[in-house]
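K.L.:
Predicted coordinates and the sequence they were generated for:
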Amino acid sequence: MPLRTHLTVLQWSAALYADSVAYKIPKPVSDDGQGQYHWEDVTYREFLLNVERSARYWTSMLTKQSIPPHSVVGLWLGGLAYMDVLHILGIARAGYIPQLFSLRLPNPEIIFELMKRAGAKLLIYDVSYADVVHGCHVPTLVAVDIFSTPDVQAPLAAIFTPERSDDIAMVFHTSGSTMGSPKLVPCTYGWLDSIISKANAISVPCQPGRQDVIVCMGSMCHIGQTLTLIGALQHGTCTVQPTQIAFSSGELKQMIRQCGLNRLTQFATFLSMHLRNSRNDPDLLALLQGLDEVLFAGLALPQDDEDWARRNGLLLRNLFGNTECGAMLISVGGRGSDSLFLRPIEGTKYGFFPVTPSSAAEETTHYNVNAPLLELVILSESGDCPHMSLRQADGHFHTGDLFSEVAPGRYFFRGRDDDWIKSENSLRCDTRAIEDNVRATCGDLVAECVVVGYGRPSPALFVEPKGAIEGEKLKKDIIRRIRHFHSRRYMHERIVDAKFVVIVPKGSLPRTATKGNIRRRAVEEKFKEELDRVYGTVPDFRTSS
């Protein structure tokens, strides 16, 4: 059976759902800046024709640059706009291998280095980056609006059919950095075929016979939205483009009312904003209650937000994945007490292998979990096991994601392996548990927080404050509120002295580009001198006489 690709899926869907709406594109109602929009429809037939127009344009442009077919081509785009989708799919349809970059990578040198490592022959960039691409080592072309250029009148070659399942279809990169640079994530055609199966399984319509309407969850330069779109195409689902990834609750209301949005898919960080707003907005709460599904991904919801949503009847569902594998685990969903426990997506072959026990693993969590820690491992025989360059010596892909099995085949996420830091005597500390406690007890004081202290005697807490409380008072208030929690922990896990609480400006903690997660190891690096002072390894010259 031939391998399926995102392009063959689009071609099939355009034939089956030709007149159904594939995309809704936002247009401002006026120029008064009031944030009111209407959405223009693009049918499945029109979507396919637009992708083919993009492919003809890029075939012409890359031929002029003498870029041979099947070359890697970098695309540095925002990835949210409909035109970005056309560029990405158009490059693939023209027979090239897209290497995708988000606009949020701050340093063009990082992009140029990643392109060299992937062997890219050309860079297509958003016009807003015209001033910074001049140092690129390969030719560059601006990503124009293809509808503002004449339609190239030339036949397209057939959709590329790979000879081998390990041929490369596209190249992503991780949203976090290792040794100062993101990792390349080459995606093979065999991997892509598996992704198509998984996307199909998680995107089954909520009500047979009725078209689902979803919203873009992020940039097409990342696997999350790529998988979401591939799933939508297979079921004739309509995708609404928001004006930004972190769209406002007001815009969410418009999309539900005007576009018929019935399935909300968001990273948990952004969903939390709507849940918080719904506490004081009965209209928003009623609209959320009327959705067929509220699916979140990227990280766990804060416990108070999850509790609020459950108490108020929202149909929550949790999707767990990463760049290397796409979606891996999904919850049953619904309102039951165990509805957010995760299970592997059908057709995958995963292992859950024990890791070194720690004292924290023996503690009871919110879900009354009292089970060993297990690492999720993508076995080599699973179709979604990533490229060989990303696997460990045993041939499998070790995710570093830790779980407890709460029932046969049902799992509760316990944080990443790097959420379990080791102290200077190699004892493990569950940083996520500490952070969750801070959020639960100090939610009115703390906007965001992260626990660090790898190789240190005990952990330290970095806090971005919510208000304007004086620093020393804020530290003492936090210590007072978390004291009971820490009184039950081993010595190497405790934060009991205000000097181990570090207050930093709001927004200063390093975050991942895609999901906004705080990067623990990057915090350790950025604030190393501050940590050295906290732990007394260097003198604090600010207080020396």
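P.N.:
Thanks, I have the structure now.
K.L.:
contacts, neighbours, all on C-alpha from now
P.N.:
OK.
K.L.:
Identify the residues contacting the lengthiest strand in the chain?
P.N.:
The residue-count maximum for a strand in the chain (DSSP state E) belongs to strand 397-407. The contact list for strand 397-407 (CA atoms under 8 Å, 6 or more residues apart in numbering) reads 352, 369-380, 385-386, 390-392, 411-418.
K.L.:
so how far is it from its chain's centroid?
P.N.:
18 Å (CA atoms, centre = their mean, to the nearest Å).
K.L.:
Stretch 179-197 now?
P.N.:
Put simply, stretch 179-197 sits 14 Å off its chain's centre (CA atoms, centre = their mean).
K.L.:
mind listing what's buried in it?
P.N.:
The neighbour-count check on stretch 179-197 (16 or more other CA atoms under 10 Å) flags 181-197 as buried.
K.L.:
in the longest strand of the chain, what counts as buried?
P.N.:
Buried residues in strand 397-407, counting neighbours by 16+ other CA under 10 Å, are found at 397-399, 401-406.
K.L.:
repeat for stretch 434-454
P.N.:
434-440, 442, 445-446, 448-454.
K.L.:
Find out how far it is from the centre of the chain, if you would.
P.N.:
Centroid separation for stretch 434-454 versus its chain: 22 Å, with CA atoms, centre = their mean.
K.L.:
thinking again about what came up before, which one of the buried residues of strand 397-407 is nearest residue 507?
P.N.:
Nearest to residue 507 out of the buried residues of strand 397-407 is residue 401 (CA to CA; 25.9 Å).
K.L.:
try this one side by side with the last:
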Amino acid sequence: MLRTHLTILETSARRAPSAIAFKVPESDVSGSISRWRDITYSQFLSDVELTASHWSRVFLREGIPERSVIGLWMGGYSYSDLVNLYGVSRAGFIPQLFSLRLPNADVILELLMKTGARALIYEDSFESALQSWPLHVFRAGSIELAAGRSSIDLPPLPSVQKEEIAFYFHTSGSTSGSPKLVPCSFQWLESTIRKSDQICAPRERGGLDIAVWAGSMCHIFQNFMLIGHLQHNACIIQPLANPYTSEQLVDIIQYCGLNRLNIFGSFLSNHLRNSRLDPKFLSKLASLDEIIYTGLPLPREEEAWAYSNGIKLRNVFGSTEVGALLVSIGGSGLDAGLLRPTEGVAYKFAPIASSAAVAGPHVSTARLLELIVLAESPDCPDVSLRNPDDGDFHTGDLFQEVAPGCYVSEGRDDDWIKSESSLRCNTKAIEDNARAMCATLISECVVVGNGRPNPILVVEPGIGVDNNDKLRVDIMRKIRQFHSRRYLHERIGSADMILVVPRGSLPRTATKGNIRRKAVEELYQFQIDKIFSVSR
């Protein structure tokens, strides 16, 4: 029988029913945390089953059969969100997950139509946008978990087939105006369970870790880490805010006993910068058994500084489609930051054409390799996401092999950047739209913003066009409709996010004259920093 997130929960609750599964903050009238409420594994299982009974009753009343797709449009940062997700799954339905970072109801409906979804569970803030929907819609609300079981008895967990769908996620960047569906099969889920078990195993044999909520349950990383920690009866702390400040992190370490930190690389960078100025905070970070980070890689100087100051890092290199792909060796040796595949997968690293030219001067003598997930690998994504020519999944991520079986990342071969929360943004789509809509206003443009909350559109004005505030407003007016359909992290949300530079000033390659995105980012770093300091 294939393992699932639900069998993992049942097994862990039987093994250690009184172990603390979650610490949930309770705040006072001032918004400060008054205490942390403990939720045991047995209570978590009971809450999931009660929620499953609730949704079984609701869907039965509406004539929605089991194995139907049910959308969940929610923040994904709270215990109640998690219980709703696992409850829908336990009731025998297929969750399709949308985060609040995708606030366009029309796009949500289009994606639900693609999966044949029968209903949507949503947070209150979107009620007005859903009044005329053709689907059943239900407010998530707060299910009364203390009310006892409903009259519906849940059947035992059914056996599942490896090719059946367990979840639908979505890419964090939009293609052709909409995110792509990421169907996740039970075979993929079994592979995720195996990989997350390896990554989340306690550093001390027999120990019970205390970790922290890493992101939204509507995205892969938090789901992956939660499944890993559940297998080891770890405790997960729900922070008061996400991302949390360095002061809040200190409180979590001090009052909750945090020893394993899961975090996105861009947020970790902020904490590392603060720790350079605060020896007490640095000692707190160094006291952790491990810091697992993902998304944007740390700058190599920053990573080296962390290792030299006793901070125990491990980099999990992953993607929405696959989950974790590579994991750094960790420890304190010279090879601590090198990446290796997890056990039980089938990957290959294929040389790319003209790798020396693509790599740039810092790796001009090295061979760049693209990471490819082979079709026979149990974590290979759905066939709809694979290369149609060879049936494999081409990640587009480039690496150098610096020792046998050990790799360092050298970026991507496409036109995507990652936001500060490690969500992807399709720069080419934004640039193409700007060129099409603003042909008389701009002569050239490029999108930058790697590691930033939002992208920045950098433009050179067209011939005879004045560089003034009106130009930025006119550009924004023409591109606004396109951006209204995009995730918040990939939107040009206002004219303030448009930077106009002199004609011909954008750095270009010598041969083809292509704009060098990274060079633009470096050249205009001061102006970009200023934009975000004002916007925040």
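P.N.:
The structure has been received and is ready for your questions. Not measured: the values here are computed from a predicted model.
K.L.:
re earlier: orientation of the helix or strand just after the longest strand of structure 1 relative to strand 397-407 in degrees?
P.N.:
Next in sequence after strand 397-407 of structure 1, counting helices and strands by DSSP states H and E, comes strand 410-416. Orientation note: strand 410-416 of structure 1 sits at an angle of 130 degrees relative to strand 397-407 (axes from the mean of the first three to the mean of the last three CA atoms, to 10 degrees).
K.L.:
Residue 263 of structure 2 and residue 34 of structure 2, how far apart?
P.N.:
24 Å (CA to CA, to the nearest Å).
K.L.:
who's in contact with residue 347 of structure 2?
P.N.:
The contact partners of residue 347 of structure 2, by CA under 8 Å, 6+ apart, come to 341, 371-374, 377.
K.L.:
want to throw those residues into CSV with neighbour count, distance to residue 67 of structure 2 and secondary structure?
P.N.:
Output for the contacts of residue 347 of structure 2, formatted as CSV (neighbours: other CA atoms under 10 Å; distance: CA to CA, whole Å; DSSP: H, G, I helix; E, B strand; the rest coil):
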residue, neighbour count, distance to residue 67 of structure 2, secondary structure
341, 19, 33, strand
371, 20, 34, strand
372, 20, 32, strand
373, 24, 29, strand
374, 20, 29, coil
377, 16, 26, coil
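K.L.:
got the residues you listed as a markdown table, with distance to residue 257 of structure 2 columns?
P.N.:
Below are those laid out as a markdown table (distance: CA to CA, whole Å):
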| residue | distance to residue 257 of structure 2 |
| --- | --- |
| 341 | 31 |
| 371 | 38 |
| 372 | 39 |
| 373 | 38 |
| 374 | 41 |
| 377 | 38 |
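K.L.:
now, among those residues, which is nearest to residue 273 of structure 2?
P.N.:
residue 341 (29.5 Å).
K.L.:
Leaving out chain neighbours, which residue sits closest to the closest one?
P.N.:
Excluding the flanking residues, the one nearest residue 341 of structure 2 by CA to CA, 6 or more residues apart in numbering is residue 326, at 4.3 Å.
K.L.:
That neighbour pairs with which position in structure 1?
P.N.:
In structure 1, the residue matched to residue 326 of structure 2 (TM-score structural alignment) is residue 329.
K.L.:
Now do the SS call for its match.
P.N.:
Three-state assignment for residue 329 of structure 1 (DSSP: H, G, I helix; E, B strand; the rest coil): strand.
K.L.:
how about the strands in the stretch 401-536 of structure 2?
P.N.:
With DSSP state E, counting those that start in this stretch as the criterion, the stretch 401-536 of structure 2 has strands at 406-412, 416-418, 424-426, 442-448, 456-461, 498-500.
K.L.:
Tally up the residues packed near the aligned partner of residue 93 of structure 1 in structure 2, please.
P.N.:
Aligned by TM-score structural alignment, residue 93 of structure 1 pairs with residue 90 of structure 2. Neighbourhood size, residue 90 of structure 2 [other CA atoms under 10 Å]: 26.
K.L.:
Do I have it right that residue 90 of structure 2 meets residue 47?
P.N.:
No - here residue 90 of structure 2 does not reach residue 47: they are 11.1 Å apart, not a contact under CA atoms under 8 Å.
K.L.:
returning to that earlier point: who's more crowded, residue 263 and residue 34 of structure 2?
P.N.:
residue 263 (23 against 12).
K.L.:
Wait, that one touches residue 290, no?
P.N.:
No - the pair residue 263 of structure 2 and residue 290 fails to qualify as a contact (CA under 8 Å) at a distance of 11.0 Å.
K.L.:
Just the helices from structure 1, written as ranges.
P.N.:
6-16, 44-64, 82-93, 108-118, 189-202, 223-234, 249-259, 268-278, 282-289, 303-311, 431-441, 471-487, 520-526, 528-534 (DSSP state H).
K.L.:
Check the mean deviation of the fifth one from structure 2.
P.N.:
Yep, that's helix 189-202 of structure 1 we're talking about. Comparison of helix 189-202 of structure 1 with structure 2 after fitting gives an average deviation of 0.9 Å (mean CA distance after the TM-score superposition for structure 1).
K.L.:
Please tell me how far residue 12 of structure 2 sits from residue 21 of structure 2.
P.N.:
Separation of residue 12 of structure 2 from residue 21 of structure 2 (CA to CA) stands at 10 Å.
K.L.:
Touching both of the two, which residues are there?
P.N.:
Residues touching both residue 12 of structure 2 and residue 21 (CA under 8 Å, 6+ apart) are 41, 230, 233.
K.L.:
Any chance of TSV for these, columns neighbour count and distance to residue 273 of structure 2?
P.N.:
Output for those, formatted as TSV (neighbours: other CA atoms under 10 Å; distance: CA to CA, whole Å):
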residue	neighbour count	distance to residue 273 of structure 2
41	27	36
230	24	31
233	26	32
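K.L.:
any idea which of these is closest to residue 117 of structure 2?
P.N.:
Taking CA to CA as the measure, residue 117 of structure 2 lies nearest residue 230 of those, at 28.7 Å.
K.L.:
now for the closest one: what does it line up with in structure 1?
P.N.:
By TM-score structural alignment, residue 230 of structure 2 lines up with residue 233.
K.L.:
now residue 386 of structure 2
P.N.:
Counting by TM-score structural alignment, the partner of residue 386 of structure 2 is residue 391.
K.L.:
And that match, how far from residue 166 of structure 1?
P.N.:
Taking CA to CA as the measure, residue 391 of structure 1 falls 14 Å from residue 166 of structure 1.
K.L.:
My guess is residue 52 of structure 2 contacts residue 82. True?
P.N.:
No - the pair residue 52 of structure 2 / residue 82 is not scored as a contact, 12.0 Å apart, by CA under 8 Å.
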